[in-house]
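Novice: just the structure for this:
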Amino acid sequence: MRRRLVQVLPPRLRDALSSRLKPLHPDQGIAARAFDRAFYLKANPDVAASDQDPLEHFLRFGWLEGRDPTAEFSVRAYLEAYPDVADSGVNPFVHYLTNGRPRIRAPQSPYGFRYEVIERLTPMENRLPNGPPPPAAADDILTSALAVSHGGLAGLHITFSHDDYTVHLGGLQTSVRREAERLAERGRDHLHLHPARPWQVVRAPGEAEPLGVVWNGRAVGLFDAATVARVLSRVCAADASGRSFAIHSLLGHEPDQTADILAAAGLSAGVFWLHDFASLCAGFHLLRNDVEDCSAPPADSAGCGICIYGPWRARHVDAHARLFERLRLTVAAPSHTTLDLWTARATFPVAGTVVVPHAGLTPKAPAPVAGSRPFRLAYAGLPTAHKGWPIFRALALKFENDPRYEFLHLGARGDATLPMTFQAVTSGMAEALTAAQPDAVLVWPLCRETFSFVAYEAVAAGAAVITGPDSGNVQAFVTETGHGRVLPSEDALVSAFTSGEILELSRAQRRPMLYDLRYSALSLDLPDA
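Specialist: All right, here's what the predicted structure looks like:
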């Protein structure tokens, strides 16, 4: 177990636990009283897929890996707050349940959360998969799967992304899922390909990795890229006029293998989506050292010279250049701000460009306005730094005792130590926001959002959006529609709460509307799709 100590824990805690770790006691009876099995399986799909008992996994391995037992309990925060518990090797959740449930908060760096992010940066080479790749299946298994088809593969649509959209959550996965749903409605076959393991970079020639195959929404197995190409060349008829493809992410893929697979299906013209900026840099959020927007400067700039992603940038640019040279790609962006930045920085040959927003708003009815209550500010989503969680957290702590405000977090994982209400939400965020009736949602990412479903979901629920100047399409959306406020800095955000200026965004003053969200079919909304 000591070898499985998680990287997310600070070295001091890892060392303490590793040197003083005691054998696990039979604590199942204690932990079972509060352990959230459904949350644990949802948050850890690898455990769900392994047939292990989730509680037993948490007690034996999970807490050492930094996995939380419930949405409200943070293993890391508890161990940082109580070093004696970390030194003892006792399971922190069991200690929490048997010692009066003490209220704790993770200590913060006096230099700010960005310093903490930089301090915990992991070298890129350490983020790549370790060990040999998993074994790949034989041709006949894939051939048999593809034989069960909606239309003999005449209308086949092939998609590529960095993971299995049927298992993982996120904006990109939601986009592929919606594309898959529309394909099914039209009776078209859908072949989705993703790397077997998580890759944060494109693969270079010679880096072996089988591809996970999802066929019409069902996982089939892992296959070598050559196997996928060989099988497609056998089962696809010569007429490819009804087929299409979309590359949603090249992370974990090798560009020549990708082009070879498409050639086997008779395809060379398709769509390349800008869900992020991985085609410009290995730091696909364009965050220098994960804390500052960089706007993709020239590769030989001083900024790239001090960035952890700088040495890996050429790999990404060269790989995407090979992809664009071999294929005729139309670049599709979910927003004008995204396409404008990309076209200003990229030098790849493109067949065309198009903007297709992921969603739109249709007025439905006046939003309900609560009676006298504090201004309710919400954060929607996972509590991650690049999405602005530390900024929301700091607001909640600073105005904890201010009767004018209350704070709400909706997401899959919360922190019970903070002065806010937590509501577990793993799907249906728009509906959850509508029910919660926040006055505003803080959407303050450190990175340029290419679209931001959360911003649209917030407005659909009658909430205003509060954001900063470097938030990409969030800033553009709020500026163009007037659904909220763009503030110039984090200091200005705090000042707006201190002075009470932010109260102008209350529902009582705005009298907002509720909206229906119209979701795009993505690639299928393009001409000739």
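Novice: for the rest of this, base every contact and every neighbour count on C-alpha atoms.
Specialist: Fine.
Novice: which residues touch Glu490?
Specialist: For Glu490, the set of contacting residues under the criterion of C-alpha atoms under 8 Å, 6 or more residues apart in numbering consists of 391, 468.
Novice: try Pro438
Specialist: 375-378, 408, 462-463.
Novice: can you pick the most crowded of those residues?
Specialist: Comparing those by number of neighbours (other C-alpha atoms under 10 Å), Ala463 comes first, having 33 neighbours.
Novice: list the contacts for it?
Specialist: Going by C-alpha under 8 Å, 6+ apart, the list of residues near Ala463 reads 437-441, 507, 512.
Novice: among these, which two are most distant?
Specialist: Of all pairs drawn from the contacts of Ala463, the widest gap by C-alpha to C-alpha lies between Val441 and Pro512 and measures 13.7 Å.
Novice: who has more neighbours out of the two?
Specialist: Relative neighbour count places Val441 above the other of Val441 and Pro512, with 28 against 23, counting by other C-alpha under 10 Å.
Novice: wait, doesn't that one sit right on Ala380?
Specialist: Yes - the pair formed by Val441 and Ala380 meets the contact definition of C-alpha atoms under 8 Å, at 7.3 Å.
Novice: now the residue of the chain most remote from its centre: closest residue in space, sequence neighbours ignored.
Specialist: Counting by C-alpha atoms, centre = their mean, the extreme residue of the chain relative to its mean C-alpha position is Ala238, 38.0 Å from that point. The spatially closest residue to Ala238, leaving aside those adjacent along the chain, is Gly266, at 7.0 Å (C-alpha to C-alpha, 6 or more residues apart in numbering).
Novice: burial of that neighbour, as a residue count?
Specialist: When neighbours are counted by other C-alpha under 10 Å, Gly266 registers 19.
Novice: quick one: contacts for it?
Specialist: 238-240.
Novice: what do you get for Val176?
Specialist: So Val176 contacts 165, 248 (C-alpha under 8 Å, 6+ apart).
Novice: A helix includes it, no?
Specialist: Yes - applying DSSP: H, G, I helix; E, B strand; the rest coil, one finds Val176 inside a helix.
Novice: picking up where we left off before, restricted to helices, list the contacts of Ala463.
Specialist: Arg507 (DSSP state H).
Novice: ranges for the helices of the stretch 201-350 of the chain?
Specialist: Taking DSSP state H, counting those that start in this stretch as the test, the helices found in the stretch 201-350 of the chain are 225-235, 255-264, 302-305, 313-326, 336-345.
Novice: would TSV of the contacts of Ala463 with distance to Arg413 be doable?
Specialist: Conversion of the contacts of Ala463 to TSV gives the following (distance: C-alpha to C-alpha, whole Å):
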residue	distance to Arg413
Gln437	20
Pro438	19
Asp439	22
Ala440	20
Val441	17
Arg507	27
Pro512	29
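Novice: before we go on, could you also do this sequence so I can check it against the first one:
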Amino acid sequence: MQAILIGRLENDKVVLSFSHDDYMMNIGGVQNVISDESAAFRAKGVLYLHLSPAVPMPMLSPVTQTESYMFSVRVNDTATGFYSATDVIESVTSLIDLGFDITVLMHHLMGHSPEVIDRLLIDTGITSFHLWVHDFFTLCNGYNLLRNNVVFCNAPAVTSGGCGICCYGEGRLSHIQRIQSLILPRKVTLLAPSGPALRNFLKLSPLQWSKAIALPLSSLERQESASPPKLFGKPKLKIAFIGYCNYHKGWHVFQNLAVKNRQSDLYDFVLLTSDIEVPTPGNVEVCEVRVTRNQRTAMIDALVQNEIDVVINWPMWPETFNYALFETFAAGVFVVTNQSAGNVTESVRQAGSARGRVLSNEEDLNELFDNREIFDLVHESDRTKSKLIHSSGSAEVIYAS
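Specialist: Next up, the predicted model:
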């Protein structure tokens, strides 16, 4: 492994990045961030060494010994194979001994062993790292803090009654202790994908941080020359759900709305997703859309091509970013969300009433469609399209000069 690393070095700078899976083989928000920042670092000549669990799992790894833990390794996006933590530590140590500067990024600890990473940092003499809070995994194995996968819990004390009745409660103390043993001895800079994510996490976490920085993952550049569609008098609205069909994304809320309006001649319901095998109500049209590294605008394009008028974006937890929201804005489509959706809620409020509506609950959502107020909102909406510009992630603050 050492020879592979040295053969790829362009200067004396290396980023050592950890996440929960192979970002080149899986699709998702965290994977997008890593892909974007890898490209940005490589453009600066910085070597990007990425470590993910050889055996991904939805929890911390039970393995604590370096000789037994296996990493899946990528160097500058190229897969180099599986290596034991012992091999990785030896290779990273040799780079440091040769005078290379190594910065550590932790995007996600799911599937990792805090004890193994701790040993790596000790043996290499690395005393600080950057920690991303893409969700709340550092506070609970239930990464979106949904008690029993249903209701947001606000990360109560591990001795609380709430944890006592939760499926994640029994193992939460050990989970927190293992992660804190990695964090507490070191200077840790917290990175969050949005301002609301940073504020929410700092409110819930009892730890002190060396620094805490919000790095929004995307921004919108309005295309002023775009001609918005004429909606007045439109007899039907196209209502969509986009992305993964999970409970915590609010898929069930969209399903309920579609079922409730299955006899209506006012609304057509559309699902834009890669989950094309998911069961859907009979009045929901399913369109396959895959946003990949090489097709980042696929969802935006699908929203425009399918002439979607409204997207129901209804997370059941405080989202830390939500790419789907910004894809919707970029396509010039109206958004309806709830008041507890984190960055989704705040972004819709900041965008203004011409871009979306924040509601209190699902009853208000049903009323919006029952009384046809949604037609007025869409007719008065700003349908201007925008270019979605992705950030360079950690490269915004690391080796930025």
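Novice: which one among the contacts of Pro438 of the first structure gets closest to Pro366 of the first structure?
Specialist: Distances from Pro366 of the first structure to these, taken by C-alpha to C-alpha, are shortest for Gly462, at 8.3 Å.
Novice: how about the contacts made by the counterpart of that closest one in the second structure?
Specialist: In the second structure, the residue matched to Gly462 of the first structure (TM-score structural alignment) is Gly332. Residues in contact with Gly332 of the second structure, defined by C-alpha under 8 Å, 6+ apart, are 355, 382-386.
Novice: again, 10 Å this time
Specialist: With contact taken as C-alpha atoms under 10 Å, 6 or more residues apart in numbering, Gly332 of the second structure is in contact with 222, 226, 228-229, 300, 303-304, 308-310, 326, 355, 381-386.
Novice: returning to what we had before: shared neighbours, Val441 and Pro512 of the first structure?
Specialist: Residues touching both Val441 of the first structure and Pro512 (C-alpha under 10 Å, 6+ apart) are 459, 462-464.
Novice: and the contacts of Pro438 of the first structure, which two are furthest apart?
Specialist: Across those, the two members that end up farthest from each other (C-alpha to C-alpha) are Leu408 and Gly462, 15.3 Å apart.
Novice: any idea how far the match of Gly462 of the first structure lies from Thr345 of the second structure?
Specialist: In this structure, Gly332 of the second structure and Thr345 of the second structure are 17 Å apart, going by C-alpha to C-alpha, to the nearest Å.
Novice: same question for Arg8 of the second structure.
Specialist: Computed as C-alpha to C-alpha, the Arg8 of the second structure to Thr345 of the second structure distance reads 43 Å.
Novice: looking at the two, which one has more neighbours?
Specialist: Neighbour count, other C-alpha under 10 Å: between Arg8 of the second structure and Thr345, Thr345 has more, with 25 against 14.
Novice: test my guess that that one contacts Met316.
Specialist: No - the pair formed by Thr345 of the second structure and Met316 falls short of the contact definition of C-alpha atoms under 10 Å, at 11.4 Å.
Novice: find the residues that touch each one of these two.
Specialist: Residues touching both Thr345 of the second structure and Met316 (C-alpha under 10 Å, 6+ apart): 338-339.
Novice: ok, Val150 of the second structure - how many residues close by?
Specialist: Neighbours of Val150 of the second structure (other C-alpha under 10 Å): 12.
Novice: aligned partner of it in the first structure?
Specialist: Alignment note (TM-score structural alignment): Val150 of the second structure maps to Val291 of the first structure.
Novice: if you drop the residues flanking it in sequence, what lies closest to its match?
Specialist: Closest residue in space to Val291 of the first structure, ignoring its immediate chain neighbours: Arg114 at 5.8 Å, by C-alpha to C-alpha, 6+ apart.
Novice: again with His390 of the second structure
Specialist: Leaving aside its chain neighbours, His390 of the second structure sits nearest to Ser218 (4.3 Å; criterion: C-alpha to C-alpha, 6+ apart).
Novice: equivalent analysis for Ala321 of the first structure, please.
Specialist: Distance criterion C-alpha to C-alpha, 6+ apart; nearest residue to Ala321 of the first structure, sequence neighbours excluded, is Phe348 at 5.9 Å.
Novice: hmm, back to that, in TSV: the helices of the stretch 201-350 of the first structure, plus distance to Ser249 of the first structure and mean neighbour count.
Specialist: Formatted as TSV, those follow (distance: least, C-alpha to C-alpha, whole Å; neighbours: other C-alpha atoms under 10 Å):
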stretch	distance to Ser249 of the first structure	mean neighbour count
helix 225-235	16	19
helix 255-264	11	20
helix 302-305	23	14
helix 313-326	11	19
helix 336-345	15	16
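Novice: can you pull out the strands in the stretch 201-350 of the second structure?
Specialist: With DSSP state E, counting those that start in this stretch, the ranges of strands along the stretch 201-350 of the second structure come out as 211-214, 218-222, 237-242, 267-273, 284-288, 310-312, 334-338.
Novice: next, format those as JSON lines and append distance to Ser194 of the second structure.
Specialist: JSON lines is the format used below for those (distance: least, C-alpha to C-alpha, whole Å):
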{"stretch": "strand 211-214", "distance to Ser194 of the second structure": "5"}
{"stretch": "strand 218-222", "distance to Ser194 of the second structure": "10"}
{"stretch": "strand 237-242", "distance to Ser194 of the second structure": "21"}
{"stretch": "strand 267-273", "distance to Ser194 of the second structure": "24"}
{"stretch": "strand 284-288", "distance to Ser194 of the second structure": "29"}
{"stretch": "strand 310-312", "distance to Ser194 of the second structure": "21"}
{"stretch": "strand 334-338", "distance to Ser194 of the second structure": "17"}
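Novice: pretty sure Glu292 of the first structure contacts Gly388?
Specialist: No - counting by C-alpha under 10 Å, Glu292 of the first structure stays clear of Gly388, with 12.0 Å between them.
Novice: and those two? Which one has more around it.
Specialist: Under the criterion of other C-alpha under 10 Å, the comparison of Glu292 of the first structure against Gly388 puts Gly388 first, with 19 against 15.
Novice: please report how far the aligned residue in the second structure for that one lies from Asn361 of the second structure.
Specialist: The equivalent of Gly388 of the first structure in the second structure is Gly250 (alignment by TM-score structural alignment). Here the distance between Gly250 of the second structure and Asn361 of the second structure works out to 12 Å (C-alpha to C-alpha).
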